[in-house]
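Participant: This is a predicted model, with the sequence first.
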Amino acid sequence: MTGHSMLLCDDEPALAEEIAEFFTSLGWSVRTCADGLAAERLLSGGLAPSCLVTDLHMPGGGGETLLAVVRSLPPEKQPAVVAVMTGHALEGTTAAAFGADLLYRKPADPFVMAEDLASRLRASAIPPSPPAGAERSILIIEDDPMIRKELAAFLEGFGHQVATSAGVDALDQRPQSAFDVLILDLHLVETDGLKILHGLRDRAVVPDVLLLSGHGESVLKAATTVAERLGLTVLGAYGKPVDPDALARSVARRGLDAAPRDIRTSDPDAVRGALVAALDAGGIPIAFQPKMCARTLVFAGAEALLAGTLPGLDPVRPQDIVAAAAASTELLVRLTLSVLEQAVGGCVRWRHLGWQGPVSVNLPVEVLLAPDAVGTLERVTRAGGLRPADVTFELIEDAVYDSSTAALAALAQLRLAGFGLSLDDVGRRQSGLLQLANLPVSEIKIDIEILRQARTWGKAREIFASLAALGRRLGVAVVAEGVEEDVDLALVRAHSVDYVQGFLISPKRPLDDMLALGLEFEQLRRRYCDGREAAGDEDWDSRRR
């Protein structure tokens, strides 16, 4: 049994079924989908296959767009091997031209594919991991004998191998590789679970962890944070009494199939040189992430973001590009104006399609303080065919923590000129509430980490609700970033949130690809809106101004 996993994306059911059955017979775990949009949702929802195999030409989201989305994922979430298939002629075409590892003419020979993929995985030094839900070796350390017995019997019913112990001595008595999941009570008679967590990182084989506690959510949350900072994979954390069904689902969840890869930071000098060359040649590539009305999922604008590519370099992290530009205020100004020019052009194009909503652009404080900054930003905006009211500048919360008098004056001038101002990452640190009192913002974006934690923790849900309600009371628009799962959208809609961004809607895309998503947006509305009226934007527009 190989233990490798595959996401197979192809709109020909017979071909997809044939390939899936073949690889399943070899011991692979295979997940199939019929278009690129469905594949994007699976990947953004946490699916981490060893390999991605995709057709290039499909309705409802093509393979080339899917490949661009895959390249935008964090390195640890990218498939180890990417293969593409096409029914078109391949003369002179290589896999590298699509940013893939392997390229096949349809119908592809599954035997050849299997050999190629296995060879690539071996070369990547990615160890196979059993598919989600497969048998796991579990050690339960819990000093309550009834809980030990009940959990063990329940998990054994799913085919898992389970051993139990009342104390920490079981860790020393069992071989290093004897279990791959540890279910740990945090409050043991002889010790506390936090000491055990610290010791796990020194083991030759580090197990995934599930935490139990009868001392409330605060203790569980703190222990989970400690474990994650120690580099452990936490599959779940549960208060007592434990829901065995929920615990079994967490056991079936695996860490990433591929071991996390190092996120390499690009050479600053090389990035700076490539950035200057790109700007001299006419501009740096950007992408757009759409923003939707939370209630109706009607398009409501988009955020312009760096695409993460520069001529002559491998993919570059956007933060590395910004860091390279920040060494020179002049270069950072050039970068910002290049993004603004393209963002304005993108907004003009979607307005021609009848789509409404402003374009958002990140505005570094250094650019805000440059000579005649407000006048320059207004001239670029109007020259591109927009009014200032059609542009929202986003300010990072940390960057404006100690805003100078000059910065505050410039922000006020931007608002007087008609621009929108959005405070990003609100809730990341205490300063966010102070900035809401000090800055003339028209919009706040709740920090993405709060929404992610709200999937698990009640306190995070309360914080999210409080920030959303505060924004409403202050008369500013509220945006929830990082909406990736159905539960995220449900939480957002339960509170006073105006707009959503995230992979559930769409990752960032080249402009042409985003503008081609009309059908996908309509499918989203049919799935999530249940006939809601596409109304209510006027209320937000009055608060934004």
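Facilitator: Sure thing, it's come through.
Participant: can we go C-alpha only for contacts and neighbour counts from here?
Facilitator: Will do.
Participant: Please name the spatially closest residue to L408 (chain neighbours excluded).
Facilitator: L439 (7.0 Å; C-alpha to C-alpha, 6 or more residues apart in numbering).
Participant: what's the spacing between that neighbour and T405?
Facilitator: L439 sits 11 Å away from T405, going by C-alpha to C-alpha, to the nearest Å.
Participant: Would you agree W457 is in contact with G216?
Facilitator: No: taking contacts as C-alpha atoms under 8 Å, W457 lies outside contact range of G216: 10.9 Å.
Participant: higher neighbour count, those two?
Facilitator: Neighbour totals were compared for W457 and G216, and W457 leads with 17 against 12 (other C-alpha atoms under 10 Å).
Participant: Contact partners for that one?
Facilitator: For W457, the contacting residues are E217, K221, by C-alpha atoms under 8 Å, 6 or more residues apart in numbering.
Participant: then this one, side by side with the first:
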Amino acid sequence: MTRRVLILEDQPFQRGYLVNLFSARAGVQVDACEDVDAAIALCACQAYDLVVSDLLMPGQDGIQFIQALAAQPRPPRLAVVSAASRRMMSSARLMAESLGLDVVGLLAKPVAASDVDALLDALAQTRPAVRTSPAALTPEPDAVQLRQALADGSLTAWFQPKKSLQSGRVVAAEALVRWRHPQLGTLAPGSFLPALCRHGLEGELLHAMLTASIQAQARWRSQGFRVPVSINLPPHLLEQSDLPDELLALTLAAGGNPADLCFELMENSTTRHVSDFYAGACRLRMKGFGLAQDDFGQGLSSVHNLVNTPFTEVKIDRALVSGCARDPALHLTLTTVIALANQLGLTIVAEGVESDADLAALRQLGCNQVQGFLVSQALPSDDFTRLLDEDAPDEGARGSRAASR
């Protein structure tokens, strides 16, 4: 398979050097240009698998190029190569990812042949699609459609496995919503979740995901597997003072066990009054549920909340995980976060693990569990059961497959 790569570099020597490095790899076709306008024009008329861009350039710089690239209808994946500081490149990565670009690497000059090999390996790890129709063709659902989907079970839970870095086996799962749309097929949350939030249906979705997770756990238990499940909980819902009581009543009525369920407090919202956040967190733990800080290292999550909230688990955001094996700053940050979490007695889960090198680094640093496309994408309940069967070492080990650090 031929991969098309575009290199944007203003210095002739560096441009030629990069062209030679990439061209020496089998199946790689390389184009190169020296300014932003030319690069954007090439991207508009040619589909590239990867764009490698400098940051420090006269005239329009690499940041402006990334902004322009993100405006393309189907932008290629991106790698940043620069003599700028690592923190500046990390900021460029965060900016690019916030615009929806897939950043596969940050390369410091001078670039080595091994850097190019690692970049092409990362490029080969494409993310599988979970929708059957392009988002641009998916009409935004209204409140009536969403309520109907919640009522008839079309909005359902798929499960992404969490693997133990100690045993190498699946020890837990995260419930992620999918819509089995009657006309459009299986839709990922990006095509309907924003509308659901705008219509104030997050509480109803939380109940549906909890029920679906308990039902899946019952099926897995009948096959001999105990699988704890994590469920996303937007923190602003904790403003409802009786939410912990509601969730416990629903869990018990459905035949679930609070000890096998963990609510992940998402980082994209918070309560208007901080007292509601801490009251809700304490009461969920007092009911016996697990509690996780989701997306730690991103958005509103903080060390203060991590230390002062009765969490049982911390999930490290992919922004701190992706590239940690090659990025000294990320590696140092993870070292500190994992050491703190271990001192707090938390289960440590790394999200967005997509390379063997990052997996090895996380294992060496003492991370407990990982999830991401390197392990598995989210799966329907029946497919998750088959994964458990394949993962089980023997029949006798099934009944004890509880989450472990």
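Facilitator: Looks like it came in fine. Predicted, not measured: the structure shown is a model, and the values here were computed from it.
Participant: How alike are these chains, TM-score-wise?
Facilitator: TM-score for the superposed chains, counting by TM-score structural alignment, normalised by the length of structure 2: 0.75, backed by 387 aligned residues with a C-alpha RMSD of 4.5 Å.
Participant: corresponding residue for the residue nearest to L408 of structure 1 in structure 2?
Facilitator: Matched to structure 2 by TM-score structural alignment, L439 of structure 1 sits across from T309.
Participant: Go ahead and confirm S381 of structure 2 touches T156.
Facilitator: No: S381 of structure 2 lies out of contact with T156 (C-alpha under 8 Å); the separation is 9.8 Å.
Participant: so what sits against both of those two?
Facilitator: Common contact partners of S381 of structure 2 and T156 (C-alpha under 8 Å, 6+ apart): none.
Participant: Run through the helices of the stretch 51-200 of structure 2 in chain order.
Facilitator: 62-70, 86-98, 113-124, 143-152, 193-198 (DSSP state H, counting those that start in this stretch).
Participant: helices or strands up against the helix or strand just after the shortest one?
Facilitator: Spelled out, it's helix 193-198 of structure 2. Using DSSP states H and E, the helix or strand that directly follows helix 193-198 of structure 2 along the chain is helix 202-222. Judged by 3 or more C-alpha pairs under 8 Å, 6 or more residues apart in numbering; DSSP states H and E, the packing partners of helix 202-222 of structure 2 are helix 143-152, strand 155-164, strand 170-181, strand 229-233, helix 243-253.
Participant: check contacts around G157 of structure 1.
Facilitator: Applying C-alpha under 8 Å, 6+ apart, no residues qualify as near G157 of structure 1.
Participant: For the stretch 301-405 of structure 2, which segments count as strands?
Facilitator: For the stretch 301-405 of structure 2, applying DSSP state E, counting those that start in this stretch gives strands covering 313-316, 347-350, 369-370.
Participant: Pick the most deeply packed of those.
Facilitator: Comparing those by mean neighbour count (mean count of other C-alpha atoms under 10 Å), strand 369-370 comes out on top with a mean of 28.
Participant: That strand vs structure 1, mean deviation?
Facilitator: Average distance, strand 369-370 of structure 2 versus aligned residues of structure 1 after superposition (mean C-alpha distance after the TM-score superposition for structure 1): 1.6 Å.
Participant: Span of stretch 419-438 of structure 1 from start to end?
Facilitator: So stretch 419-438 of structure 1: terminal residues 17 Å apart, C-alpha to C-alpha.
Participant: one step back: my guess is the match of L439 of structure 1 contacts A281. True?
Facilitator: Yes: T309 of structure 2 is in contact with A281 according to C-alpha under 8 Å; the separation is 6.9 Å.
Participant: of these two, who's got more company?
Facilitator: Between T309 of structure 2 and A281, counted using other C-alpha under 10 Å, the more crowded position is A281 (23 against 17).
Participant: The more buried one corresponds to which position in structure 1?
Facilitator: Under TM-score structural alignment, A281 of structure 2 pairs with L411 in structure 1.
Participant: residues in contact with the closest residue to that match other than its chain neighbours?
Facilitator: With sequence-adjacent residues excluded and distances taken as C-alpha to C-alpha, 6+ apart, L411 of structure 1 is closest to P440, at 6.9 Å. Listed by C-alpha under 8 Å, 6+ apart, the contact set of P440 of structure 1 reads L411, A412, R415, L421.
Participant: Look up how far G420 of structure 1 lies from P440 of structure 1.
Facilitator: Relative to G420 of structure 1, and taking C-alpha to C-alpha, P440 of structure 1 is found at 9 Å.
Participant: For A406 of structure 1, grab the count of nearby residues.
Facilitator: Considering only other C-alpha under 10 Å, A406 of structure 1 is surrounded by 11 other residues.
Participant: just checking, it touches L369?
Facilitator: Yes: the criterion here is C-alpha under 8 Å, and A406 of structure 1 meets it with L369 at 7.0 Å.
Participant: Of all the helices and strands packed on helix 202-222 of structure 2, which one is nearest G105 of structure 2?
Facilitator: G105 of structure 2 sits nearest to strand 155-164 of all these, at 24.5 Å, using C-alpha to C-alpha.
Participant: The closest one against structure 1, how far on average?
Facilitator: Averaged out, strand 155-164 of structure 2 is 2.0 Å away (mean C-alpha distance after the TM-score superposition for structure 1).
Participant: Sweet, I'm off.
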